[in-house]
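Engineer: no letters, just coordinates:
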């Protein structure tokens, strides 16, 4: 009888444990900071700060959740169960908003929808109105504006998981419902939608976690969420304990979202049918076909085409005017690439530690499996929470090293080590997910054959597993690299002095109300963000399953 792989060595198990403890360290620090302040501080926050911020956050999450569920699920069903003009292009184009960080879309629409901007100017021209005082659209700097922006940026999370589930649903279930007298709409609500509920909960929880992590779009649009409140309390008011207490409140919302996702997936187990026949798309004609094409096109136009076209227009205009690219922007681009490379290397190595330790059999490997789960929890922690949780231990370590070695300044914070660690913790779930999927496809017999031929465990990993894991490693590294380029909250709070990335450069430009070079920085980020979208479009089933990571 063939046995599974041997237990991992103590070095791998120790490394996996250190990675898990590193992910938990920011949360432990936050709890310690919050518990160390007096009750009067808690009373002031609970009376004057938390109610408004918590209410704004709850309303924002409810609105964004509604939009992403309606748009994501509707578009997924439309392109899976129906055939209409443009369906082949729209099925992958609906993923394009994933390349647009929310703060970039907010940045673009603030200029596009400005009272003297191109959209309102064109509407007044068509209506024969000269002055903006006589006609203006509702202000985008509002709660509905924030819900609109975030909803149409984040709906692909639900679309991706829902479409993957709809594509794997057997056709005979829908046929059975129709034969029992159900209409097409009734069969969707009573058969297809309940079967897709686990996937919908995964996509919804991911979208809401991203909305909770957002700081740029919410601040640009004037919404005082918990994330923005943490930033202002820490940076503007220099109140570290108060920021930690608000962050603990935020952790409760994160736990609730994770429990929502777990509840949505619990109790849903369906037998898989081999050689099942997938649903055949129903051909639409006439007005139905036109309506389907328009319905699937609108989210792409709002979430990607309009802001991307604006960025291209502003970039071309800047270059034609002879402005060129400033030295500061080029330096920020170099900083961004260097930061993303450091985060990617750190996250991939840490992911390899925890996945290899959890692959092997034995009691020690069973403990390593929960360490892999803990290591993946960093994705649920917003960048502001990670930054706040890592700051205190980093300052203490810097003080100790400086005193012991006689160094001036802050060695860890000043060198960007803490920033790299924060981003690696946040994005560690991506390479962990891809490596776990890759290792699951490698038969244990290959490792057993290598060990019988005298190969060591390290040699087996180097000569057998790593060559087979190259696609998984490349996919995980690409996802981490691009997300590290886009990360704003942690970078904004933990960057060294005089260190700007493209994201912080754009943030500063938007804060000053200047859009020229900000558009160039935003366009570079968007072009980089298109790479993982291409991966997802090529393999939607392998890249997004209900049990996987985004």
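Structural biologist: Ah, there it is. Just so it is clear, the structure is predicted and the values come from calculations on it, not from any experiment.

Engineer: could you use CA atoms for every contact and neighbour count after this?
Structural biologist: Fine.

Engineer: residue 18 versus residue 371, what's the distance?
Structural biologist: Distance from residue 371 to residue 18, counting by Cα to Cα, to the nearest Å: 9 Å.

Engineer: more neighbours, those two?
Structural biologist: Comparing residue 371 with residue 18 by other Cα atoms under 10 Å, the one with more neighbours is residue 371, at 23 against 17.

Engineer: make sure that one is actually in contact with residue 20.
Structural biologist: Yes. Residue 371 lies in contact with residue 20 (Cα atoms under 8 Å); the separation is 5.4 Å.

Engineer: what's the closest non-adjacent residue to residue 489?
Structural biologist: In space, and not counting its chain neighbours, residue 489 is closest to residue 383: 5.1 Å by Cα to Cα, 6 or more residues apart in numbering.

Engineer: dump the residue contacts of that neighbour.
Structural biologist: Taking Cα atoms under 8 Å, 6 or more residues apart in numbering, we find residue 383 in contact with 213, 422-423, 426, 487-490.

Engineer: another one to put next to it:
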């Protein structure tokens, strides 16, 4: 195909991904503002402040947890680095709402921790002592940070590991110590990768519903859900969702500004790995303890509690519908990862052919921060209109009506996952594109290669790591997605996430431990493969 066709395809895909947003804009514009004005005068400012506090707190804590871990693994020689390298990403396999359920069960007033403290110190009444409430904004920030910090860790680890050794050695020869080299050289060079990770954390936090709902923390996502399902006001829900999307746009803008001119310094040719630093014994012990604490709190402890629950209720038979839900989750997540990766590659390749064409990539990633319930609305509006129009057309032609072929099938659910998670593929592939200098494209053109040959022979071999990373991240997130699956799944169609939700909603967390552990187990396989394939250096 010619370059013009590739660029047109990138624009077309980006516009297609914007259809849910366009549907929300139309719905919001056609609806009265009475309910929105009432909410603004009563509870909406509180929801907005909670959302802002949740995002700021989670982003800051993920930065403090993920960036140092990435530097320690990529640049330091510590015992068990190979094991720690892959273990630090294990929390990505844990859905945030599952970790919230587990920690609430452990840390609430009736939980094991407070019961043990009361028995140990003889406390009788709640007023005898103070224990930070887990069902609070701070608790939500802590839980979300434990499962989202791997985004920052993965990208910062890759950035620190790909630093040109010539630059590091030059700084050392000029008398820069470890701390000055890290602050004045390494951190500024890796800042673009860290900014991408933090933007993913911010968008994921803005879109979270399960954790904040369980902790009773009112945010914009819970407001949208309450207005739609409680008041039955689809238009007001769409209007609030536009405010949430404004926060997303601000997040993306801040990420772009923070990267700025630093992007050009990422185009370094890595001929050999940077020499690992040898830490002093006491510092090494503290570093290993810090990394182990992340693994225990983010994965081992929640997973161990779920295994204990599963062992308690095991009666020799698997829960009903478990295997069907497992197959359904694998099917939907696999298709979503494949379709989203192809679309992201086409969008970014069209941008590569015309560097001034930036809007398709920016617009295509907006769906990441749309709450699942709002995304379901945006998906259902155009697909329902298409189904009804197609049925009316065929009926007018005297043909049998096919029924709801889009909204009544997996198409709607897969479409929602693609719109929701394509930002992950865009970020991963764009990061890989940042290490391919434009001069390589010009050299290929000078040798007579067209757009097709440039993509297949030059770009794809260099982008395979970014494509694989994005696809695996989408697969893992699609396995855990709950709100969109609840609203868009076909009749009598369960995924692992919806099956767990049914148990937890009925206060049967122990019975939901088996499907919860399957979500974790299925997410572990691609995570382990990704770390093995993308590992920067061997210990």
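Structural biologist: Everything's here; your move. Keep in mind it's a predicted model, so treat the numbers as computed, not measured.

Engineer: what does the residue nearest to residue 489 of structure 1 align to in structure 2?
Structural biologist: Taking TM-score structural alignment, residue 383 of structure 1 has residue 372 as its aligned residue in structure 2.

Engineer: gap between its match and residue 47 of structure 2?
Structural biologist: Counting by Cα to Cα, the gap from residue 372 of structure 2 to residue 47 of structure 2 is 17 Å.

Engineer: same question, residue 227 of structure 2
Structural biologist: In terms of Cα to Cα, residue 227 of structure 2 sits 13 Å off from residue 47 of structure 2.

Engineer: what sits against the spatially most central residue of structure 1?
Structural biologist: Closest to where the C-alpha atoms of structure 1 average out (Cα atoms, centre = their mean) is residue 210, at 5.4 Å. Shown in contact with residue 210 of structure 1 (Cα under 8 Å, 6+ apart): 154, 382.

Engineer: element containing whichever residue in structure 2 pairs up with it?
Structural biologist: Superposed on structure 2 with TM-score structural alignment, residue 210 of structure 1 falls opposite residue 204. For residue 204 of structure 2, the host element (DSSP states H and E) is helix 187-207.

Engineer: what's the average distance of that helix to structure 1?
Structural biologist: Superposing on structure 1 and averaging over aligned pairs (mean Cα distance after the TM-score superposition for structure 1), helix 187-207 of structure 2 comes out at 1.7 Å.

Engineer: I'd like the next helix or strand past that helix.
Structural biologist: Next in sequence after helix 187-207 of structure 2, counting helices and strands by DSSP H and E, comes helix 210-214.

Engineer: helix or strand for the nearest residue to residue 197 of structure 2 once chain neighbours are set aside, which one?
Structural biologist: The shortest distance from residue 197 of structure 2 to any non-neighbouring residue, by Cα to Cα, 6+ apart, is to residue 152 (4.5 Å). If you go by DSSP H and E, residue 152 of structure 2 is part of helix 137-161.

Engineer: what's the answer for residue 506 of structure 1, then?
Structural biologist: According to DSSP H and E, residue 506 of structure 1 maps onto helix 502-512.

Engineer: so where in structure 2 does that helix end up aligned?
Structural biologist: Residue span in structure 2 matched to helix 502-512 of structure 1, by TM-score structural alignment: 496-506.

Engineer: in stretch 185-194 of structure 2, what counts as buried?
Structural biologist: 185-187, 189-194 (16 or more other Cα atoms under 10 Å).

Engineer: how about the residues you listed in JSON lines, adding distance to residue 82 of structure 2?
Structural biologist: Shown next, in JSON lines, are the buried residues of stretch 185-194 of structure 2 (distance: Cα to Cα, whole Å):
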{"residue": "185", "distance to residue 82 of structure 2": "26"}
{"residue": "186", "distance to residue 82 of structure 2": "22"}
{"residue": "187", "distance to residue 82 of structure 2": "23"}
{"residue": "189", "distance to residue 82 of structure 2": "24"}
{"residue": "190", "distance to residue 82 of structure 2": "22"}
{"residue": "191", "distance to residue 82 of structure 2": "24"}
{"residue": "192", "distance to residue 82 of structure 2": "25"}
{"residue": "193", "distance to residue 82 of structure 2": "22"}
{"residue": "194", "distance to residue 82 of structure 2": "22"}
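
Engineer: circling back: and the gap between the match of residue 210 of structure 1 and residue 58 of structure 2?
Structural biologist: Look at residue 204 of structure 2 and residue 58 of structure 2: by Cα to Cα, they are 10 Å apart.

Engineer: the residue nearest to residue 197 of structure 2 maps to what in structure 1?
Structural biologist: Using TM-score structural alignment, residue 152 of structure 2 sits opposite residue 158 in structure 1.

Engineer: which residues touch residue 24 of structure 1?
Structural biologist: residue 374.

Engineer: trace it over to structure 2, please.
Structural biologist: Matched by TM-score structural alignment, residue 24 of structure 1 corresponds to residue 18 in structure 2.

Engineer: look up how far residue 362 of structure 2 lies from that match.
Structural biologist: Counting by Cα to Cα - residue 18 of structure 2 and residue 362 of structure 2 are separated by 11 Å.

Engineer: also residue 322 of structure 2?
Structural biologist: According to Cα to Cα, residue 322 of structure 2 stands 39 Å off from residue 362 of structure 2.

Engineer: more neighbours: these two, which one.
Structural biologist: Between residue 322 of structure 2 and residue 362, counted using other Cα under 10 Å, residue 322 has the larger neighbour count: 18 against 14.
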